[in-house]
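**Student:** Need a 3D model of the following:
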Amino acid sequence: MTLQESTYKTDALIAEDIDAYLEAHQHKTMLRFITCGSVDDGKSTLIGRLLYDSKMIFEDQLAALESDSKRSGTQGEEIDFALLVDGLAAEREQGITIDVAYRFFATEKRKFIVADTPGHEQYTRNMVTGASTADLAVILIDARKGVLVQTRRHSYLVQLLGIRHVVLAVNKMDLVGYDQATFDRIVAEYRAFAESIGITEFTAIPISGFKGDNITTSSENTPWYDGPALLPLLESVEVEQSRELASPFRMQVQWVNRPNLDFRGFAGMIASGQVRPGDAVRVLPSGKTSSIARIVSLEGDRDLAVAGESVTLTLNDEIDCSRGQVIVAAQSPLEVADQFESTLVWMDEHALLPGRAYWLKIGTQTVSATVAEPKYEVNVNTLEHLACKTLDLNAIGVANITTDREIPFAPYEENRDLGGFILIDKITNHTVAAGMIHFALRRAQNIHWQATDIGREHHASMKHQKPAVLWLTGLSGSGKSTIANIVEKKLARMNRHTFLLDGDNVRHGLNKDLGFTEADRVENIRRVGEVAKLMTDAGLIVITAFISPFRSEREMVRGMMQPGEFVEVFVDTPLEVAETRDVKGLYAKARAGQLKNFTGIDSPYEHPEAPELRIDTTEMSPEEAADLIIARLIP
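**Tutor:** A predicted model of the protein is given here:
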């Protein structure tokens, strides 16, 4: 054999070995897990140790790590493994984890994605983000400190988010002399709390992330512990896919695949169950039925697809199906409802405003939703149910939610994909809460819209007019009520059928139970919006004069109306001018601190960004303003 032939043969063997390695690596199972616990329990150090021991650090990374460890003040030749994970400068400066850090590593037996989640209470929302897709949670406890408030909070969230595998890692055992009594005491204390919140099984391991005890192999420093080391446990724990496979078929449609006129498929990831060509299916929420024609994947047509796989399904019938809808087994449909009881984890600096409309995103579907006043908030330390009217940052509570249309769902404990959702602020587009659906409210099934023979079109035709809502918004003293009153008088002379809803007047009756907090202001506008909608159904032109300080609520009312029926009129008056017109003395009282939550003083007014009309009351009289509004309404 020549040298060239030998080289070719060696290269072929190397390529074959690489192909074999990649093939074996491709078929390894994946475990997603999180590390959580209180501040400085050693979460980042533990993950850094796992990366180091699994040989997932390149030589240049190791050299940089050793250099950074010396600069950070680590004693002797020891390596500060936390520096592998704490990537933000603020984290390194403070020695804490702020954001969620995701890391990938693999062993001979399994692939892993680990999320290092923050320990500080103010970053609980980040912990929820990391836990939302995890199969297992490693809850760390500092052996010197025992079970702390954040230990309880994170354990409660782990149980709430449906993570079924829990590892209790009692860390820093080297700092307590590997004392068994300390370990046993902590485990007993944690077990009592865990059982009270529904965690019936967990594996407790005494470890030292810094020294490496019981991380990859059993440590000689804990001869009294005969359980598994952490990494072998992570390699052997079963990822629960059998439950999803045994459940009925469900797939959320993510994309309608229409490359040409001859192909129309529905792409998405199968949330549960399995499907074959010929299976009868139902599309929700419409309820239309068909059967599977083809299962298309990148590798070609398939005879079977199961939970966790992304495929494109084609149907034997041309039925309406779009993004956000759910294809299910015809004989085992999901529930469909528009009212639910849910648990909310509030994740925004601004408190929940009951009655405000938020975007609710569940799977691939986004709908408008409102949250009722919470039933209670959960004290995660005592599990006590506390009375509350709202939810603040990191609060956990139970509340009813109403969506603007029916959506298919499963209780969260049955399927995390079909029962978990987020709430998004419509103005800022920030995610404000994570939620878990418990069940549909019974009244959602008992209350149905009663169809009537005389519809809104008939009411409008009888009055020879087009229904509309003239929504006058602006500061107190801007002149809204004066202009609204003139508009109604002018329309009356034109034989138009109108009704004027004034902010002060409705608070004498319909809304006399409401105050002037942000939450009450939201509910005030919601009720007025519902009344205005009924009046437009009756064919009326509705004129309103409300400060209505928040854009979200004005947009909510707009969404209640038919397209083109809502006319937002911004009565634009500078604050200093409005104060000079203060015949009621309200601004003076607010300036003196005698009137709380007064718009423009200690409560914000959010100017309309694109109103249909802007009235500058410093440049035109109320009569001129009224004429301009009527000209917009009746060209």
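**Student:** Please make it C-alpha for all contacts and neighbour counts, starting now.
**Tutor:** Noted.
**Student:** moving C-terminal of the longest helix along the chain, what's the next helix or strand?
**Tutor:** If you go by DSSP state H, the chain has its longest helix at helix 3-26. Using DSSP states H and E, the helix or strand that follows helix 3-26 in sequence is strand 29-37.
**Student:** Which positions in that next one come out as buried?
**Tutor:** 30-37 (16 or more other Cα atoms under 10 Å).
**Student:** Could you also give me the structure for this second sequence? I'd like to compare it with the first:
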Amino acid sequence: MNGLLKFITCGSVDDGKSTLIGHILYDSKLLYTDQENALMLDSKVGSRGGEIDYSLLLDGLEAEREQGITIDVAYRYFTTKNRSFIVADTPGHEEYTRNMAVGASFAQLTIILIDAKQGVLLQTKRHSRICSFMGIHHFVFAVNKMDLVDYSEERFLEIKRNILELAKDLSLHNVKIIPVSATLGDNVTKKSDHMNWYEEESLLEYLELVDVTETRDDTCFYLPIQRVCRPNHEFRGFQGQIESGSVRVGQKIITFPSNEGATVKSILIGNKNAEEAYTGQGVTIQLDKEVDVSRGCVLSDNEKLPISKHVKATILWMDDEPLKVTKDYLVKLGTKMIPAIIKNVEYKIDVNTGKHKEVNLVTKNEIIYCDLEFTVKIVVDEFKKNKTLGELILIDRVSHMTSACGVVEYVEIGEEIPHFEHGDIKAGGYIFEEFYFNRENAFLLRQKALNTTYHVGDVVPIEGDSFWYPEFFDIVSIEDSVAILIRNKKIKDIIPIIEYQYEGLPIIDERGFELKIRSMADFNDYFLEFHSIKQENKVAFHNKWSKFETYRRIVFSDNFWMI
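**Tutor:** You can find the predicted model right below:
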């Protein structure tokens, strides 16, 4: 028997998704007697003139039956001689896009139904895009209601050409196209006598045989920690499911994000000892020494696993309330739960066409590309490289409702790029970056400048929303031991701080604060005091020498769409 297949059905309203799965269950003799009797009775009082209404096997809510449409996601488990299945029947109406995305998040394959009379619609493109967005790589397009077009091969081939064009536009792979009639059962569980021109397998035959094994690089072992098990003082085990690679007793591994090395002392699969474990297995791993590891950490043999607090992500907004930039959310990523904010929304993505749109307001069922910031650095990776460490959900911290789901597109790694650079001399700082204060959430947002690095000869901005500087001034970065000379809004020179000579011009630090220096003697005192203080006294040092309000100001804003 082939392995478990998890799949979803989606399509436009009344395309026959529930009917299709119901017919598979009925034809495959997968119903208990009482279920079959209930189906017959419900069908007689339904809207199909007494004919069997297979959709009733999945449309479980009273509201669904009253409206004749699917609203919620209906999950069913069934088994044939050749395979076991879990199917999620998802709603087709655009209003329930978030419900459909929830179903897609668990699936390995999607069946997208297309009405043979209507062909490929905007909803078809929307569902295909969301399924691809959620990481599904296997697509079955079931061209349904072939009985209503007299089983026309010409009509099927016309729709097939449109589907292949769509697959090319969305870069879909592993695409299968099957003509069916969900109501009459043509090509659902067995080949149809009405479409002899179609010589390939029926839908169920294909589902029983399709290989959905993901091609991935299993040379790297990583295990997101779900639980730390400590039944007594002699045993401390780290539990979770191996997401990639294999691990064996005696293997050297690294803990993330603490970046500690250790050796695997023992491996338990269930309650049995094992010498080695592989991808997909749930394990308990004991290490040879104490390490700083808790739920949400990762064990791996890859020293270069990304660790960051800044990512760019594509997310589907699922909340009834519009998105608020800089509002605090909880992010669930892998086994980690951590506070985070959406710092900036770069653009919307039209869910039907894929085109980028300007952002004014983000509401339910819309897709956006945004900057996401965690409170601390965590193990995170691009979704296309590492599904488990690249998929996330946003949770409202007050209501605990899921606000969005999404995938990581880019991870910002490494230290901050210097703002000033001249040969080997480099200095960082936020002097040309904007600071906005959100009154509702009491949150200060730093918005990066358009230019990240400045060199000798560059013109610098001297006025913004939250700052203004004179045309002639000096920048002193005491932490980097660098001085930058600004003359007539241009960088005249970038020099080591030991070469700096006070010329009577205003002096500003690397964050845009005025330094209370009025003479070379003041500068020497400032320099010597910095290099003599202890780390814990640096706050007092900056309070003594720095003044905020001369060149900086607070800008209140509840709307960050312009950022």
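**Student:** returning to what we had before: is it possible to get TSV of the buried residues of strand 29-37 of structure 1 that adds distance to residue 59 of structure 1?
**Tutor:** Formatted as TSV, the buried residues of strand 29-37 of structure 1 follow (distance: Cα to Cα, whole Å):
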residue	distance to residue 59 of structure 1
30	26
31	26
32	26
33	26
34	26
35	26
36	29
37	31
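**Student:** Tell me where structure 2 has helices.
**Tutor:** Ranges of helices in structure 2, per DSSP H, are 17-27, 33-44, 62-67, 97-104, 122-133, 153-169, 203-209, 520-530, 538-545.
**Student:** Tell me which other helices or strands the longest one touches.
**Tutor:** Helices and strands touching helix 153-169 of structure 2, as assessed by 3 or more Cα pairs under 8 Å, 6 or more residues apart in numbering; DSSP states H and E, comprise strand 138-144, strand 175-179.
**Student:** What span of structure 1 is that helix aligned with?
**Tutor:** Aligned using TM-score structural alignment, helix 153-169 of structure 2 spans residues 180-196 in structure 1.
**Student:** And residue 315 of structure 1? What does it align with in structure 2?
**Tutor:** Aligned partner of residue 315 of structure 1 by TM-score structural alignment: residue 287.
**Student:** quick one: that match and residue 267 touch, right?
**Tutor:** No - assessed by Cα atoms under 8 Å, residue 287 of structure 2 is found out of contact with residue 267, at 9.1 Å.
**Student:** Can you list the buried residues in the match of helix 153-169 of structure 2?
**Tutor:** 180, 182-183, 186-187, 190-191, 193-194.
**Student:** Go through these and name the one nearest residue 410 of structure 1.
**Tutor:** residue 194 (25.9 Å; Cα to Cα).
**Student:** Not counting sequence-adjacent ones, nearest residue to that closest one?
**Tutor:** Excluding the flanking residues, the one nearest residue 194 of structure 1 by Cα to Cα, 6 or more residues apart in numbering is residue 200, at 6.8 Å.
**Student:** Wait, the one you found touches residue 190, no?
**Tutor:** No - Residue 200 of structure 1 lies out of contact with residue 190 (Cα under 8 Å); the separation is 11.2 Å.
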